[in-house]
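**Q** coordinates only, sequence not included:
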């Protein structure tokens, strides 16, 4: 709950420190005194838009600090722990301090427990700390989207809302992907047709990786086979097979004569050794040449087939604008692209089944959500009707109509239409809340709805800013009673001009505006019992406080 607020140089406030307590607190004061300053200041701490015009005249900056005490199981404490914004590691102090600074240049800074944060983060934390009900909220009540939000808040079926939203997002994403797949399929149809032709042609030719280099080598060998045979035969005769003066015979003759001279001069040994090795090498070369000659093919038919394959490879490569030795790799790439397009087409065909399944999941989730809304609508309708009768509308009827259309356009909130319908007079038919003619009746109905729905919220602090406008007399006392009852489970802070409401509060703060002729300041003070009597008497009778108004005020406090 809100335990303390410190305001510096905001609007007509120079310096203000206010302590708040649990239960119901009423804030009263003369018209124009600035009773709503605490709500405005708190709004800044909760992420409201910062305007340099809010800074007090002659001041360079405005600053607001709000301190909250948190229960051990509160959602706010869990959020702080997840964001690592606790003042101590365990969060045992149960304190959350929000601070907002506005400069004359229009800049704004914010802190949570001393940690710099963004305004967006303040807004994330805000609904976990405070729920503010404004005096013009009855205008929002005429909107169907706000009525739906109130019904969902009362029903407290966050899990069903989450399931419906998750199913909606899944369905939406799959439909988006399906549309993209269909568009891509149309765009790639021509490409797939071309690829089918190209891959079929390359499949028929079936050039293997590295095959073109082998074809080139084979072609050179076959086309030069006669010359290769002639030259290798000449070399073989010169080295070994020739009858006269072949290299091997000459080497053997020279080697024999030198070996006979080794005993005479051992220095011939290195030369002899090299000649012996050369002799072995010549024999090896001759053997290799014989084997080479055996495998030389003088095959014109094979040469023709090889030439045809090389020519076809060059033709296909030119067609695809690349080198022949790149053709096999290009073939592999085209096949991969064609496989991808085929998989894409299959995915496009399967996407329809996935979309249909997602749609079915969404419709089921929306139907469960609708059933929960219908049940909550019946209960809430009865409670609001009871409150209307307490608020001086004895013939009031209130019905929340939930219309579920299973095939209605999908939204993240389901497919329901919600309408708040009311009648306040006998014989009048139910009609939408927006058609209520009496502003006073609308204000009272709005108050009943706000109080009842607020009782379902887990937010620890509820603030009401003059929501009792248009209410008076005995009805005002009932309003105060309702707020007092709400203060049993929540901290309730209520800005009011009605003494009957203020008298029901556990605590009361008075707002005064003081001027010295040159500047104006707003103060807020906590009232004791005697001061509350005087303030209530002022609310009852204006500036002239009489014994009668004081007695009336004391009676109100006693009843409260």
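**A** Nice, I can see it. Predicted model only: the values in this text are computed from it and were never measured.
**Q** Please count neighbours and contacts with C-alpha atoms only from this point.
**A** Will do.
**Q** Next one: the most centrally placed residue in the chain from residue 162, what distance?
**A** Residue closest to the mean C-alpha point of the chain, counted by C-alpha atoms, centre = their mean, is residue 169 at 11.4 Å. Distance of residue 169 to residue 162, given as C-alpha to C-alpha, to the nearest Å: 10 Å.
**Q** Please apply the same query to residue 63.
**A** 37 Å.
**Q** structure B:
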């Protein structure tokens, strides 16, 4: 993860290994900014106050290894993102005016998309961990795990069917959009043909019009010469 112009951090690269990572340090060392950076990558709220004084914007970029069949990878690809050699590239930019932009796998996405993937990618543990239980998604996950295979097996089948449905719906929307575009183009062509037919053009008329335009262009010179 690379952090630029965020709070006390000017430019830093943080390498987080798979598994558990503890962030420690003295007061003012930037621990909060590291956790805040992770929060931004995972769809957290942006605040102009986070931007380092004198900087135009703060940027956080992350590269997270994700198996191709993982739920996060599937959801990201459904949103148009692409994996880079088995990793998902995420970036978040916060301007000094408070505007925020998010990119996922090379594609601009709503910040809410990052929040959807958050639980699948990184777990951040802190003093407010228990508040995660207030999220309906966490509650459903806990119930599903408690139910065991009786729920896990049909849930996996449902997830696969739902992904296929999303793919078909996306393809249908694309086909429908192309059909509308072709219909609009056909209407425009018909309009052009009607305009041409309305003036009843004759063969060779373009040559006559060009010659007349040339004569009229020299009308002033001819009038002066005649007087």
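**A** Thanks, I have it. None of the values given here were measured: they were computed from a predicted structure.
**Q** Superposed, what's their TM-score?
**A** Once superposed, the chains reach a TM-score of 0.58 (TM-score structural alignment, normalised by the length of structure 2), with 153 aligned residues with a C-alpha RMSD of 2.9 Å.
**Q** one step back: return the list of helices and strands in contact with the helix or strand containing the residue nearest to the centre of structure 1.
**A** Applying DSSP states H and E as the criterion places residue 169 of structure 1 in helix 158-205. Identification of packing neighbours for helix 158-205 of structure 1 by 3 or more C-alpha pairs under 8 Å, 6 or more residues apart in numbering; DSSP states H and E yields helix 327-390.
**Q** which residues in structure 2 does the helix it packs on align to?
**A** Alignment note (TM-score structural alignment): helix 327-390 of structure 1 is unmatched in structure 2.
**Q** all helices in structure 2, in order from the N-terminus.
**A** With helices called from DSSP state H, structure 2 shows them at 31-41, 71-78, 111-121, 136-147, 149-198, 205-217, 219-226.
**Q** Looking at the ones you listed, which is nearest to residue 95 of structure 2?
**A** Evaluated with C-alpha to C-alpha, the helices of structure 2 place helix 31-41 nearest to residue 95 of structure 2, the distance being 12.9 Å.
**Q** Pull out the buried residues from that closest one.
**A** By neighbour count on 16 or more other C-alpha atoms under 10 Å, the buried set for helix 31-41 of structure 2 is 33-34, 36-41.
**Q** That one vs structure 1, average offset?
**A** Taking mean C-alpha distance after the TM-score superposition for structure 1, the mean distance separating helix 31-41 of structure 2 from the aligned residues in structure 1 is 1.4 Å.
**Q** Now do that helix against helix 111-121, angle only.
**A** Using axes from the mean of the first three to the mean of the last three C-alpha atoms, to 10 degrees, the inter-axis angle of helix 31-41 of structure 2 relative to helix 111-121 is 110 degrees.
**Q** okay, helix 31-41 of structure 2 sits on what stretch of structure 1?
**A** With TM-score structural alignment applied, helix 31-41 of structure 2 matches the range 35-45 in structure 1.
**Q** Off-centre distance for that stretch?
**A** Centroid separation for stretch 35-45 of structure 1 versus its chain: 30 Å, with C-alpha atoms, centre = their mean, to the nearest Å.
**Q** Check stretch 189-196 of structure 2 too.
**A** Put simply, stretch 189-196 of structure 2 sits 39 Å off its chain's centre (C-alpha atoms, centre = their mean).
**Q** Show where it falls in structure 1, residue numbers please.
**A** Across structure 1, nothing matches stretch 189-196 of structure 2 (TM-score structural alignment).
**Q** Same drill for residue 63 and residue 162 of structure 1, tell me which one is more crowded.
**A** residue 63 (22 against 15; other C-alpha atoms under 10 Å).
**Q** Not counting residues beside it along the chain, what's closest to that one?
**A** Closest residue to residue 63 of structure 1 apart from its sequence neighbours, by C-alpha to C-alpha, 6 or more residues apart in numbering: residue 101 at 4.5 Å.
**Q** Tell me how far the closest residue to residue 178 of structure 1 other than its chain neighbours lies from residue 170 of structure 1.
**A** Nearest residue to residue 178 of structure 1, sequence neighbours excluded (C-alpha to C-alpha, 6+ apart): residue 351, at 5.8 Å. Using C-alpha to C-alpha, we find residue 351 of structure 1 at a distance of 13 Å from residue 170 of structure 1.
**Q** Kindly report the same for residue 402 of structure 1.
**A** Residue 402 of structure 1 sits 25 Å away from residue 170 of structure 1, going by C-alpha to C-alpha.
**Q** who has more neighbours, these two?
**A** Each of residue 402 of structure 1 and residue 170 has its neighbours counted (other C-alpha under 10 Å); residue 402 has more, 20 against 17.
**Q** The one helix or strand the more buried one maps to versus helix 327-390: what angle between them?
**A** In this assignment (DSSP H and E), residue 402 of structure 1 forms part of strand 397-404. Orientation of strand 397-404 of structure 1 against helix 327-390 (the same axes, to 10 degrees) gives an angle of 160 degrees.
**Q** Can you state the residues of structure 2 onto which the helix or strand following strand 397-404 of structure 1 aligns?
**A** Going down the chain from strand 397-404 of structure 1, the next helix or strand is strand 416-423, by DSSP H and E. Counting by TM-score structural alignment, strand 416-423 of structure 1 lines up with no residues of structure 2.
**Q** Packing partners of strand 416-423 of structure 1?
**A** Under the contact definition 3+ C-alpha pairs under 8 Å, 6+ apart, strand 416-423 of structure 1 sits against helix 144-155, strand 397-404, strand 431-432.
**Q** Present those as JSON lines; the columns should include distance to residue 249 of structure 1.
**A** Output for these, formatted as JSON lines (distance: least, C-alpha to C-alpha, whole Å):
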{"stretch": "helix 144-155", "distance to residue 249 of structure 1": "112"}
{"stretch": "strand 397-404", "distance to residue 249 of structure 1": "111"}
{"stretch": "strand 431-432", "distance to residue 249 of structure 1": "125"}
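**Q** Determine which of these approaches residue 196 of structure 1 most closely.
**A** Among those, strand 397-404 comes nearest to residue 196 of structure 1, with 50.6 Å by C-alpha to C-alpha.
**Q** Compute the inter-axis angle for the closest one and helix 144-155.
**A** 100 degrees.
**Q** Touching strand 397-404 of structure 1 from outside, list them.
**A** Residues from elsewhere that reach strand 397-404 of structure 1, judged by C-alpha atoms under 8 Å, 6 or more residues apart in numbering: 367, 370, 373-374, 377-378, 380-382, 384-385, 388, 415-424, 430.
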